[in-house]
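Asks: pasting the structure only:
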């Protein structure tokens, strides 16, 4: 595992000089980087504490996990939806709570937080746990920090009425993508740092757990074949990180114990 080294903030002149180079490198990346598609498979299901999969109709009494977001939620980089982030979280939650977990994914490749706000979040209702995961495409689209903050605030306002517990996950580590060029990666690191800091502050004010996967160690074999999205190992790493605050919020441990006292 490797930890991203601290970045010394560049001066104003250096930032101005980097910008056109980064824009040019982004154009090159759009033409040369072939992104992994969203994998096929069902985007909902039920998982038992022993890891078995049940038909989706058998959801009565199950803990409800919903996830909204971008390609990290849609599972780009793996071969099937069953290997993607949401069902991996569901398996860990089922094992940790001792309950069946009914999971559902609402996401698309290329989605920004604004699309989450207006398209995917309205599809969620009465979830026990809701994962919100976006940000990378906001960075790539050069949306302003003010726009990001507005959309995240609005998403959390809406999510509070749709789920008992909400967990937010940061953008990924695009600045370490092996298929992006050097100056673009540096600029993306600066923007990622700013977005992460703003997001953490918003979530802290609302007492919403925030998982920073933008500055963590990367598991061995983290990158998928496209060099842009996580592999199966990458999604397993992220699932483990995201599940911890979910179990804490639910009042359970990984050893498993009945928990839903208010249901």
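Replies: Received it, and whenever you're ready, just let me know what you need. Keep in mind the model is a prediction, meaning the values are calculated, not measured.

Asks: CA atoms for contacts and neighbours, from now on please.
Replies: Noted.

Asks: what sits against the nearest residue to residue 196 once chain neighbours are set aside?
Replies: Nearest residue to residue 196 in three dimensions, chain neighbours excluded: residue 170, at 6.5 Å (C-alpha to C-alpha, 6 or more residues apart in numbering). Going by C-alpha atoms under 8 Å, 6 or more residues apart in numbering, residue 170 touches 133-135, 196, 199, 210-214.

Asks: ok, now with 7 Å
Replies: For residue 170, the contact set (C-alpha atoms under 7 Å, 6 or more residues apart in numbering) comprises 133-135, 196, 211-214.

Asks: Check residue 50 too.
Replies: Residues counted as contacts of residue 50 (C-alpha under 7 Å, 6+ apart) are residue 95.

Asks: quick one: the strands in the stretch 1-150 of the chain?
Replies: Remark: strands assigned in the stretch 1-150 of the chain by DSSP state E, counting those that start in this stretch are 44-47, 53-54, 63-69, 101-107, 127-133.

Asks: Take the ones you listed and write them to CSV, including mean neighbour count and distance to residue 160.
Replies: Compiled in CSV, those are given as follows (neighbours: other C-alpha atoms under 10 Å; distance: least, C-alpha to C-alpha, whole Å):
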stretch, mean neighbour count, distance to residue 160
strand 44-47, 23, 22
strand 53-54, 16, 29
strand 63-69, 26, 13
strand 101-107, 26, 17
strand 127-133, 24, 10
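
Asks: hold the first one in mind and look at this next one:
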């Protein structure tokens, strides 16, 4: 964790955070599963397949079990929205940057030879904390999306979580991180638009980050409840055309 960004006060707060924050490791449990459509009827279609690649949010850090993380919750949201069972798998790593996704995590998925209905890419916060430039971010995200085309026709890129609300960070540092996230999001939108990927910007959405149960005990990652709050916003922001396309697949 570098976090050497922003004003002198923000830099001091970053140095303090680096030495005092003890991040939750990835939990145990299986990083895959099936979430069932809970309605009274089903169209009897085969389950949609969802694969996620990325950072600690994909790895379910902050929960007690992989089955309580963002990706299984997202699979559950998709199941109810598309009225289909959803088979999911998660390939996440604590501290992963988009560069690690590009050179380590995504190649592992590519080797499987699988094709998925939805591919979710989730990284960005670690790039900011490591002081990676916007040019580096653009290059890595572009390369990831170019490679990912062979895995899915529906690629969703998630913005970082709301670091501006993390209680473990000082106020000046949170403001600096918010500015960095906004700048990164602007680049992400351009890259995704160029490559026909769907960018979901959750930086300023109301995901109840001020709720007492949103953050996990490390005061940095979302809790199981926090991830469920986030999923509601992600599914809502995907839009009717995305939903209709997948529901008919």
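Replies: Cool, the structure landed. Quantities reported herein were computed from a predicted structural model and do not represent experimental measurements.

Asks: What would you report as the TM-score here?
Replies: The TM-score (TM-score structural alignment, normalised by the length of structure 2) is 0.85; 232 aligned residues with a C-alpha RMSD of 2.2 Å.

Asks: Can I get the strands of the stretch 1-150 of structure 1 in JSON lines including distance to residue 251 of structure 1?
Replies: Formatted as JSON lines, those follow (distance: least, C-alpha to C-alpha, whole Å):
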{"stretch": "strand 44-47", "distance to residue 251 of structure 1": "19"}
{"stretch": "strand 53-54", "distance to residue 251 of structure 1": "24"}
{"stretch": "strand 63-69", "distance to residue 251 of structure 1": "13"}
{"stretch": "strand 101-107", "distance to residue 251 of structure 1": "15"}
{"stretch": "strand 127-133", "distance to residue 251 of structure 1": "12"}
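
Asks: which one of the ones you listed lies closest to residue 113 of structure 1?
Replies: When the strands of the stretch 1-150 of structure 1 are compared by C-alpha to C-alpha, strand 63-69 sits nearest residue 113 of structure 1, at 7.3 Å.

Asks: Which elements pack onto the closest one?
Replies: Strand 63-69 of structure 1 sits against strand 101-107, strand 127-133, with contacts defined as 3 or more C-alpha pairs under 7 Å, 6 or more residues apart in numbering; DSSP states H and E.

Asks: ok, now with 10 Å
Replies: The elements that strand 63-69 of structure 1 packs onto, with contact taken as 3 or more C-alpha pairs under 10 Å, 6 or more residues apart in numbering; DSSP states H and E, are strand 44-47, helix 71-74, helix 85-97, strand 101-107, helix 113-115, strand 127-133, strand 163-169.

Asks: got the angle between that strand and strand 163-169?
Replies: Between strand 63-69 of structure 1 and strand 163-169, the angle comes out at 40 degrees (axes from the mean of the first three to the mean of the last three C-alpha atoms, to 10 degrees).

Asks: Strand 63-69 of structure 1 corresponds to what range in structure 2?
Replies: Aligned using TM-score structural alignment, strand 63-69 of structure 1 spans residues 48-54 in structure 2.

Asks: From the chain's centroid, how far away is that stretch?
Replies: 11 Å (C-alpha atoms, centre = their mean, to the nearest Å).

Asks: May I see the buried residues of stretch 177-194 of structure 1?
Replies: Judged by neighbour count (16 or more other C-alpha atoms under 10 Å), stretch 177-194 of structure 1 contains these buried residues: 177, 179-193.

Asks: Following element in sequence after the longest helix seen in structure 1, please.
Replies: Taking DSSP state H as the criterion, structure 1 has its longest helix at helix 182-206. Moving toward the C-terminus from helix 182-206 of structure 1, the first helix or strand encountered (DSSP states H and E) is strand 210-211.

Asks: Mean per-residue distance, that next one versus structure 2.
Replies: The superposed strand 210-211 of structure 1 is, by mean C-alpha distance after the TM-score superposition for structure 1, a mean 1.0 Å from where its aligned residues fall in structure 2.

Asks: Can you work out which other helices and strands pack against the next helix or strand after that strand?
Replies: Using DSSP H and E, the helix or strand that follows strand 210-211 of structure 1 in sequence is helix 232-250. Judged by 3+ C-alpha pairs under 10 Å, 6+ apart, helix 232-250 of structure 1 is in contact with helix 71-74, helix 85-97, strand 127-133, strand 163-169, strand 210-211.

Asks: counterpart of the longest one in structure 2, which residues?
Replies: So that's helix 85-97 of structure 1. Here helix 85-97 of structure 1 aligns to structure 2 at residues 70-82, judged by TM-score structural alignment.

Asks: can you tell me how far the aligned partner of residue 36 of structure 1 in structure 2 sits from residue 31 of structure 2?
Replies: Matched across to structure 2, residue 36 of structure 1 falls on residue 24, judged by TM-score structural alignment. Computed as C-alpha to C-alpha, to the nearest Å, the residue 24 of structure 2 to residue 31 of structure 2 distance reads 17 Å.

Asks: Stretch 35-44 of structure 1: end-to-end distance?
Replies: Separation of the first and last residues of stretch 35-44 of structure 1 by C-alpha to C-alpha is 24 Å.

Asks: Give me the buried positions along it.
Replies: 35-39, 43-44.

Asks: Next: stretch 80-96 of structure 1.
Replies: Under the neighbour-count criterion of 16+ other C-alpha under 10 Å, stretch 80-96 of structure 1 has 81-96 buried.

Asks: repeat for stretch 14-23 of structure 2
Replies: Those would be 14, 17, 23, for stretch 14-23 of structure 2 by 16+ other C-alpha under 10 Å.

Asks: hang on, the earlier thing: the longest helix of structure 1 aligns to what range in structure 2?
Replies: Using TM-score structural alignment, helix 182-206 of structure 1 pairs with 171-195 in structure 2.

Asks: Report the separation between the match of residue 36 of structure 1 and residue 177 of structure 2.
Replies: Distance, residue 24 of structure 2 to residue 177 of structure 2, by C-alpha to C-alpha: 20 Å.

Asks: Could you do residue 145 of structure 2 as well?
Replies: Using C-alpha to C-alpha, we find residue 145 of structure 2 at a distance of 25 Å from residue 177 of structure 2.
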